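Colleague: I would like the atomic coordinates for the input below:
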Amino acid sequence: MTRIAFILLCHKDVDAVVAQARGLAASGDAVAVHLDARAPAADWARLRAGLDGQPGVALVERRQRCGWGGWSLVAATIAALRLALERFPDATHFYLLSGDCMAIKSAEHAHALLAAEDADWIESVDFFESGWIKTGIVEERLTRWHLFNERDRKKLFYASLDLQRRLHIRRRLPDDIRPMIGSQWWCLRRSTVEAVLAFLTARADVRRLFRWSWIPDETLFQTLVRHLVPGEEIRSRSLTFLTFTDYGMPATFHDDHYGLLLGQDALFARKISPNATRLRPRLADLWTSGRRDFPQGGDGRQLHRFLTGRGRIGQRFGRRAWEEGGTIGAGRELMLVVAHKRELAKRLVGSIKHHTSMAALDYLFDEEDCPLPDLGGLERGLEKRGRHRRALLRVLYEVLGVERMVICVDPGRLELIRDLSGDRATVRLLEIEAALDDQQLRRHAMRTGLAGESESGLDLLIPTLRQHLEAEIRNLREAGFAGHYRLVAGAPTEDNSRALQAFLDVPAELAGDIARTPHLFDD
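Modeller: This next block holds a predicted model:
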């Protein structure tokens, strides 16, 4: 009888991992969970509490601090494998997953597929001749010593690589080992896992080879399975469906990919967007559904390239988001909160979110760390957001499923405000009028880089800065935008309530509640 022990590697979104582990174990299968040791202690405590006493679930206690491309990911995998071998003696197969993976078939379908063939499912092709690596270093992944992680210590990584090249330092590969490469995500039989771990214990030279190589999670198991298992017992492909964007990054699947995913000849898919609020529950139900009638959808990678070549997140026959005519969309409402006092504007936006169902965001065009959902890459970096600002907003409306949105804008962004106000969407503007004292001007200067890294000489800058900010407000008012309202610190609540009512287009009582937000104008 087939029983799968899932090796689940995760580093964030603990609540989703708890649900994922419980869902996989609900079919009678098992799960060994490794949480990245970099995760906050509170996440580890929440994971343990969420899975405490859960049958078929075990947690790796001695966790690794995981870094992409390094040995730590392999070490985490091996630790979880050893735990699963010990805790689940009846497990027949070991399936490696990440917290971003979700089932696209039922447990019955998966068990039947694995029982039908006595084989290991792991992509394993020749490291040097296959052309599997598309970018970056190739043979030097194995033939140089990689003492530093490229993601964390880029300068040292490349300095070390360059030094080894100049000194002609090359690592010698074991004579009896033929390096292979392939996807990290595999499903191996129990006997194969036991053989691989025993081989690693016996061969210090092989451990050393992969311990100091680059991205060993794509080479170690792929090499050793091919070395230890007869070729006819290896199916050289992954049972986890994934594809890559034209940037070379793993593609993220969204709500409109359900049909595409179910049609793939795979058991799981990676990566499912955390914001795919309709897709995730549909896939979560699949594993225990007992369903066996799955469609055949062709080559998902080619289909995904076809769809995304015609628009964002698989919108068939649609153009790319920034080619859509540069419009937010007629019939939508965009409300701009404009204020130099950013803390005040954020406080107001928070109150709007509390009292209404509107989508409300902070300074997404002015602050890098403004929290945004996954938008297929459009949200990454202020430069990209500013380059495709109307497209960014249109996608936000679609992803959030709203027709009305509030965002904060710095008064100095007059060109941005003009651009947005010229859209076919209905755009209204709320200026928050509140005096800035000298200390607030100092903070503004430090935040915007006017003062450099020191406050030295800042007092001389304050009068000029005050004049500059006053000029920005004056220019904003003289621009003559339609639907321009003011919220004034110290004004009667009734006046501010009327301004909010017109700006937000909400009932007077609701606008009054927002106007009476405690400490709204406090410094």
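Colleague: going forward, measure contacts between C-alpha atoms and count neighbours the same way
Modeller: OK.
Colleague: what about C408, helix or strand, and which?
Modeller: Applying DSSP states H and E as the criterion places C408 in strand 404-409.
Colleague: For that strand, name the packing helices and strands.
Modeller: strand 333-338, helix 342-355, strand 359-361 (3 or more CA pairs under 8 Å, 6 or more residues apart in numbering; DSSP states H and E).
Colleague: what's the most buried one of the ones you listed?
Modeller: For these, the largest average neighbour count (mean count of other CA atoms under 10 Å) is found in strand 333-338, namely a mean of 24.
Colleague: angle of it against helix 342-355?
Modeller: On the basis of axes from the mean of the first three to the mean of the last three CA atoms, to 10 degrees, strand 333-338 is oriented at 150 degrees to helix 342-355.
Colleague: this one next, for a side-by-side:
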Amino acid sequence: MSITVGSVGNLQCIVFQMAKIAFILLCHKDPDAIIGQANMLTAAGDCMAIHFDARARPEHYRKIREALADNPNVTFARKRIKCGWGEWSLVQATLYAVEAAVEEFPHATHFYMLSGDCAAIKSAAYAHEFLDANDVDFIESFDYFESDWIKTGMKEERLIYRHFFNERTQSKRFYASFELQKRLGLTREIPADIQVQIGSQWWCLRRRTIEWILDFTRKRRDVMRFFRTTWIPDETFFQTLVRHVVPDEEIRTRTLTFLMFTDYGMPVTFYNDHYDLLLSQDFLFARKISPEATELKTRLGALYADDKAEFKISNEGRSLFSFLTGRGRIGRRFASRFWETESTLGRDRELMIVVCKKWHVAKRLLDKLRHVVNVPAIEYLFNEEDTALPDLGGIQATLGKRTRHRRALMRMLFDYYDTDRLIVCIDPASLDLLHDFNGDRSTTKILEIQCQFSDDYLAGHAMRVGLAGEQTPPETLERLLPTIRGDINFESDRIRDAEFENHMILREGDDVEQHAGLIARFLDVGPEKALEVAQTDHLFAD
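Modeller: Predicted coordinates for the structure are as follows:
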């Protein structure tokens, strides 16, 4: 609640302004869910500013703009940018949305950060009363160096070195730049009057605080330059600035969004059977809600509009989750679901599989794709032990584990890269993997690259896989080569006989225009980008 002093005639009066929330929504997918979320939250009298990732599909953005055009409580960031996990772009997108909300909604008293995976777990009336009763800012803000908020990986290095590349999509460049700066001693000082803080990006700040922060960003260009090249600034930028401009006694070092993490370091996803658990937590929102938890979303939507709803807060969610998963319980309500046989990659996700016997051809294609489309691409993760993979708690450690927990691994990779589209390479001999992924509720596409195999290549292949050696007589190799060629053709025939939906065959001998057409269908991109990929230099060279 804010208090405004004004005058009418000769009388001075005090106006009590009840909480009005401006939600700051960063999103990049699922336009129908975004539209529903916006209409639900603004129906209670609040407002919303949306930044929809410029990397997302243009038709999705148009759909959102058209559906919400008549809603006066919804505005959009004046500028859209391409966002990447760990990059400054996430902070910049937030600032663009915040600036739009401040300008468009002068009566908003609080600004609340949300993602498309968040959902209200209390009623609007409860949320407004809660904020009225607590005239403070809610943001996790722990000392960067003294706290143990960062468990593993880079710490000081996030700040004292400049990070120009994305670790997830440009890992080679990221680490090459990092190592070069280390070798040359190119460290930098943190601005002297800034004590860096760290915490969750999900905050709720008062209008006065937001205005102070925006004013700070205009005046302190040195601080802005510093944060632009830090790594994962969405965990440090607002957390640091709030502590810099707001007295400590007006800050509650906590988030109002309920979230938990598994032992793998991945966010826990909530499903239909978590409704009672979520309502009992001392939070206003929760993330991540499964896209398939339609019943949960419906019930929470109805709850948000229920002014009479009462809540009994037990707040046992995190301790209960730790207890149950720590005992290894494989249940439907709280335990991790990674290893359940019926687990799915997700109905709204798209897995694109490049199948090719010549691994170097597929890798060359993936290297080109990384520069043309913003989709994470992973090489032969089920066939090659040393394929570069993020640390996912050990499940990625061996080929055996990856294959045994294939769907779990893929789900974790989708979550790690925060994407709904993923490209992987699989050897054509791995027909069981193709069957498994094609049987999932996600969308699966297969681009099979059929290469031409010379006798010299097949002889080298025989040596690489141990069928022949340096001392193998030429006549033995001559008898062996037709068998190897027949085996390769047999693998391709089995894939074709499986009649997979969305199975495309790119043949080495076809022209570039034919290749471009297949790549456009496979990647769902325009003809220009598809042609750029198809024209990859020396794609089929051995």
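Colleague: What's the TM-score once they're superposed?
Modeller: Once superposed, chain against chain, the TM-score is 0.65 (TM-score structural alignment, normalised by the length of structure 1); 391 aligned residues with a CA RMSD of 4.4 Å.
Colleague: In structure 1, which residues correspond to stretch 217-236 of structure 2?
Modeller: Residues 200-219 of structure 1 are where stretch 217-236 of structure 2 lands when matched by TM-score structural alignment.
Colleague: Ok, which of the helices and strands packed on strand 404-409 of structure 1 comes nearest T327 of structure 1?
Modeller: Proximity to T327 of structure 1, assessed across those by CA to CA, is greatest for strand 333-338 (12.0 Å).
Colleague: Between strand 404-409 and the closest one, find me the angle.
Modeller: Counting by the same axes, to 10 degrees, strand 333-338 of structure 1 lies at 20 degrees to strand 404-409.
Colleague: Where does strand 333-338 of structure 1 end up in structure 2?
Modeller: When structure 2 is aligned by TM-score structural alignment, strand 333-338 of structure 1 has no counterpart there.
Colleague: contacts for that strand?
Modeller: 345, 403-411, 425-432, 503-504 (CA atoms under 8 Å, 6 or more residues apart in numbering).
Colleague: hmm, which of these are the buried ones?
Modeller: Buried subset of the contacts of strand 333-338 of structure 1 (neighbour count, 16 or more other CA atoms under 10 Å): 345, 403-411, 425-432, 503-504.
Colleague: Relative to G67 of structure 1, which of the helices and strands packed on strand 404-409 of structure 1 is closest?
Modeller: Of all these, strand 359-361 comes closest under CA to CA, at 31.5 Å.
Colleague: immediately after that closest one, which helix or strand?
Modeller: Heading C-terminal from strand 359-361 of structure 1 (DSSP H and E), you reach helix 382-387.
Colleague: Have a look at how far, on average, that next one is from structure 2.
Modeller: With mean CA distance after the TM-score superposition for structure 1, helix 382-387 of structure 1 departs from structure 2 by a mean of 5.4 Å once superposed.
Colleague: now the following helix or strand past that helix against strand 404-409, angle please.
Modeller: Counting by DSSP H and E, the next helix or strand C-terminal to helix 382-387 of structure 1 is helix 389-400. Helix 389-400 of structure 1 and strand 404-409 are oriented at 140 degrees to each other (the same axes, to 10 degrees).
Colleague: Now whatever residue of structure 1 lines up with L324 of structure 2: which helix or strand?
Modeller: Correspondence of L324 of structure 2 to structure 1, assessed by TM-score structural alignment: L307. Assigned by DSSP H and E, L307 of structure 1 belongs to helix 300-308.
Colleague: mean shift of that helix relative to structure 2?
Modeller: Mean deviation of helix 300-308 of structure 1 relative to structure 2 after superposition (mean CA distance after the TM-score superposition for structure 1): 2.3 Å.
Colleague: Report the buried residues of that helix.
Modeller: Of all the residues in helix 300-308 of structure 1, those buried under the rule 16+ other CA under 10 Å are 300-301, 304-305, 307-308.
Colleague: residues in contact with that helix?
Modeller: Helix 300-308 of structure 1 has contacts (CA under 8 Å, 6+ apart) with 242-243, 245, 260-261, 263-264, 313-317, 320.
Colleague: change it to 7 Å
Modeller: 243, 260, 264, 314-316 (CA atoms under 7 Å, 6 or more residues apart in numbering).
Colleague: next one: stretch 25-43 of structure 1
Modeller: Stretch 25-43 of structure 1 has contacts (CA under 7 Å, 6+ apart) with 3-12, 14, 21, 56-60, 63-66, 76, 80, 84, 107, 288.
Colleague: and the residues you listed, which of them are in helices?
Modeller: 14, 21, 76, 80, 84, 107 (DSSP state H).
Colleague: and the fourth one, what does it touch?
Modeller: The contact partners of A80 of structure 1, by CA under 7 Å, 6+ apart, come to 7, 32-34, 60.
Colleague: Just tell me what it corresponds to in structure 2.
Modeller: In structure 2, A80 of structure 1 lands on A97 (TM-score structural alignment).
Colleague: out of everything not next to it in sequence, what's closest to its match?
Modeller: Closest residue to A97 of structure 2 apart from its sequence neighbours, by CA to CA, 6 or more residues apart in numbering: A77 at 4.4 Å.
Colleague: so who does that neighbour touch?
Modeller: Contacts of A77 of structure 2 by CA under 7 Å, 6+ apart are 49-51, 96-97, 100.
Colleague: quick one: which of those is nearest E513 of structure 2?
Modeller: Within the contacts of A77 of structure 2, the smallest distance to E513 of structure 2 is 36.3 Å, found for H51 (CA to CA).
Colleague: What span of structure 2 is stretch 156-175 of structure 1 aligned with?
Modeller: Stretch 156-175 of structure 1 maps onto residues 173-192 of structure 2, going by TM-score structural alignment.
Colleague: How about residues contacting the matching stretch?
Modeller: In contact with stretch 173-192 of structure 2 (CA under 7 Å, 6+ apart) are residues 160-161, 165-167, 223.
Colleague: What are the buried residues along that stretch?
Modeller: 174, 177-178, 181.
Colleague: Distance of C356 of structure 2 relative to H515 of structure 2?
Modeller: Remark: distance between C356 of structure 2 and H515 of structure 2 (CA to CA, to the nearest Å) = 15 Å.
Colleague: Now do the same for I446 of structure 2: helix, strand or coil?
Modeller: Using DSSP: H, G, I helix; E, B strand; the rest coil, the structure places I446 of structure 2 in strand.
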